[in-house]
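J.: using only what follows, build the 3D model:
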Amino acid sequence: MTVPSDRYANDESDGPTAAFPAGAFDSSGFTAAESVDTRSGPDARPADQWHGSLDFGLFVLRVALGGLMIAHGLQKFGLLDGPGINGFAQVLTSMGFTGPTTLLAWVTALAEVGGGALLVLGLFTPLGAAAVLGVLSNAVYSKFDSGFFAATGGFEFDLFLALAAFAVLFTGSGRIAIDKNTPWRRRPWPFGLAALVLSAAASAAVILLCR
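T.: Modelled structure (predicted):
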């Protein structure tokens, strides 16, 4: 069967098309997820557009979690009716920590205040969430033998906050944040995973060296 020679004369499949515009593919040949919107007409919208309810929800989550951690950290510095560094060092000793508890108290307080502040601001959010998650992971581990419920001294509340920090690692800060134009806000998965590894390593080091 003979194919007419002019059948593909006007074929422009090697160039940009309406379905796949210029720049739609990266160097690997795969479509870049944020560069192509498969919708058309009035429903079409640019990638990375403002999502009011989602971004506001992430903002509330960050501020609530970060604010709570800042408050607990300030208590360790002796503010807000807290025990101060020396008092918290004694608490750590009673929880089974045998290492340099005064140094550990300083590190914990700084991680809570610093990590909480980063979460509230939405600045270097993966690092802030990792710092908070590291502290809370050790709190859960230390209270594990006391059971689950907070009323009996268990780890219920610490676990809830730890899961919130874990979630922020992989959702990113949202657009109501200083991080709004950063790679780790647009693609939180790889940065969240790296921060999770860092947090887990720090928690494991504290457990192995200070208990």
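J.: going forward, measure contacts and count neighbours with C-alpha atoms only.
T.: Noted.
J.: what's the closest non-adjacent residue to residue 209?
T.: residue 99 (6.7 Å; Cα to Cα, 6 or more residues apart in numbering).
J.: which SS class is the one you found?
T.: coil (DSSP: H, G, I helix; E, B strand; the rest coil).
J.: show me which helix runs longest in the chain.
T.: If you go by DSSP state H, the chain has its longest helix at helix 52-76.
J.: in a strand, residue 174, correct?
T.: No. Under the criterion used here (three-state DSSP), residue 174 is coil, not part of a strand.
J.: surely it meets residue 60?
T.: No. Look at residue 174 against residue 60 with Cα atoms under 8 Å: they stay out of range, at 10.2 Å.
J.: more neighbours, those two?
T.: residue 174 (24 against 13; other Cα atoms under 10 Å).
J.: tell me the spacing between the nearest residue to that one once chain neighbours are set aside and residue 148.
T.: Spatial nearest neighbour of residue 174, chain neighbours left out: residue 55 (4.8 Å); criterion: Cα to Cα, 6+ apart. Distance of residue 55 to residue 148, computed by Cα to Cα, to the nearest Å: 32 Å.
J.: where exactly do the helices run in the protein?
T.: Counting by DSSP H, the chain has helices at residues 52-76, 84-94, 101-121, 125-143, 156-171, 183-186, 188-210.
J.: which of those sits most buried?
T.: Across the helices of the chain, the average number of neighbours (mean count of other Cα atoms under 10 Å) peaks for helix 125-143, which reaches a mean of 24.
J.: hang on, the earlier thing: now the residue nearest to residue 209: how far from residue 73?
T.: Counting by Cα to Cα - residue 99 and residue 73 are separated by 20 Å.
J.: here's the other one to compare against:
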Amino acid sequence: MAKLLGPRTNDAVVNLWLFIFRVAAGGFMLTHGIPKFLKLIEGNTQFADPFGIGPTLSLILTVFAEFLCSVLIMLGIGTRLASIPLIATMGVAAFIIHASDSFQRKEMALLYLIVFITILVFGGGKFALGRVFRGR
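T.: Below you'll find the model as predicted:
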């Protein structure tokens, strides 16, 4: 217990936590990405278009972030790179789509934004498949 709560960083605990954190974050985001992915597959492309690029392309970019990038983060493949589209998507959700909404309405997007910025900063940790591909 002293090792866990002591002043020194325990690398094994940090790497285990990074694994749990990124799998949970990716899994939670998938609950938003899967319905959008199914919507896209069904051909229903009605979606917000905050940048004037068209609702279909906006939906495709959101599915790329919330579905594909979430899976990559869960697997630990290109973790830092995969977090960037999610950071952008959550930034758009919080500061553009929900800009005039109450804090309660944008709170989840802001929380996800902080989570994916944390993943960008700390990476996937030791228990990431990307390390296997890089030969570490």
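J.: the residue nearest to residue 174 of the first structure -> the second structure?
T.: In the second structure, the residue paired with residue 55 of the first structure is residue 15, using TM-score structural alignment.
J.: surely that match and residue 122 touch.
T.: No. With contacts counted by Cα under 8 Å, residue 15 of the second structure stays clear of residue 122, the gap being 10.0 Å.
J.: and the most centrally placed residue in the first structure, what does it touch?
T.: With distances taken as Cα atoms, centre = their mean, residue 169 lies nearest the centre of the first structure, 1.8 Å away. By Cα atoms under 8 Å, 6 or more residues apart in numbering, residue 169 of the first structure lies in contact with 125-126, 129-130, 188-189, 191-193, 195-196.
J.: residue 111 of the second structure pairs with which position in the first structure?
T.: Match for residue 111 of the second structure (TM-score structural alignment): residue 160.
J.: how near is that match to residue 149 of the first structure?
T.: Distance, residue 160 of the first structure to residue 149 of the first structure, using Cα to Cα: 11 Å.
J.: ok, and the closest non-adjacent residue to whichever residue in the first structure pairs up with residue 54 of the second structure?
T.: Under the alignment (TM-score structural alignment), residue 54 of the second structure pairs with residue 100 of the first structure. Distances taken as Cα to Cα, 6+ apart place residue 210 nearest to residue 100 of the first structure, at 7.1 Å, with adjacent residues excluded.
J.: touching, that neighbour and residue 102? I think so.
T.: No. Assessed by Cα under 8 Å, residue 210 of the first structure is found out of contact with residue 102, at 11.3 Å.
J.: of the contacts of residue 169 of the first structure, which are reproduced in the second structure?
T.: Checked against the second structure using both residues aligned by TM-score structural alignment, their matches' Cα atoms under 8 Å, those keep these contacts: 125-126, 129-130.
J.: nearest to residue 114 of the first structure among the residues you listed?
T.: residue 129 (10.2 Å; Cα to Cα).
J.: list the contacts of the closest one.
T.: Here residue 129 of the first structure is in contact with 115-116, 119, 165-166, 168-169 (Cα under 8 Å, 6+ apart).
J.: residue 148 of the first structure too?
T.: 154-156.
J.: can I get the residues you listed in a markdown table including distance to residue 110 of the first structure?
T.: Below are the contacts of residue 148 of the first structure laid out as a markdown table (distance: Cα to Cα, whole Å):
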| residue | distance to residue 110 of the first structure |
| --- | --- |
| 154 | 24 |
| 155 | 21 |
| 156 | 23 |
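J.: next, count neighbours for the residue nearest to residue 209 of the first structure.
T.: Around residue 99 of the first structure there are 16 residues (other Cα under 10 Å).
J.: just residue 145 of the first structure next, same as before
T.: Neighbours of residue 145 of the first structure (other Cα under 10 Å): 11.
J.: what is the aligned counterpart of it in the second structure?
T.: Under the alignment defined by TM-score structural alignment, residue 145 of the first structure is paired with residue 100 of the second structure.
J.: and its match, how close does it get to residue 37 of the second structure?
T.: With Cα to Cα as the criterion, residue 100 of the second structure and residue 37 of the second structure are 27 Å apart.
J.: go on, residue 59 of the second structure?
T.: 9 Å.
J.: then residue 23 of the second structure?
T.: Residue 23 of the second structure is 19 Å from residue 37 of the second structure, by Cα to Cα.
J.: same thing with residue 127 of the second structure?
T.: From residue 127 of the second structure over to residue 37 of the second structure (counting by Cα to Cα), the distance is 28 Å.
J.: so the two - more neighbours on which side?
T.: Taking neighbours as other Cα under 10 Å, residue 127 of the second structure and residue 37 compare with residue 37 leading, 20 against 16.
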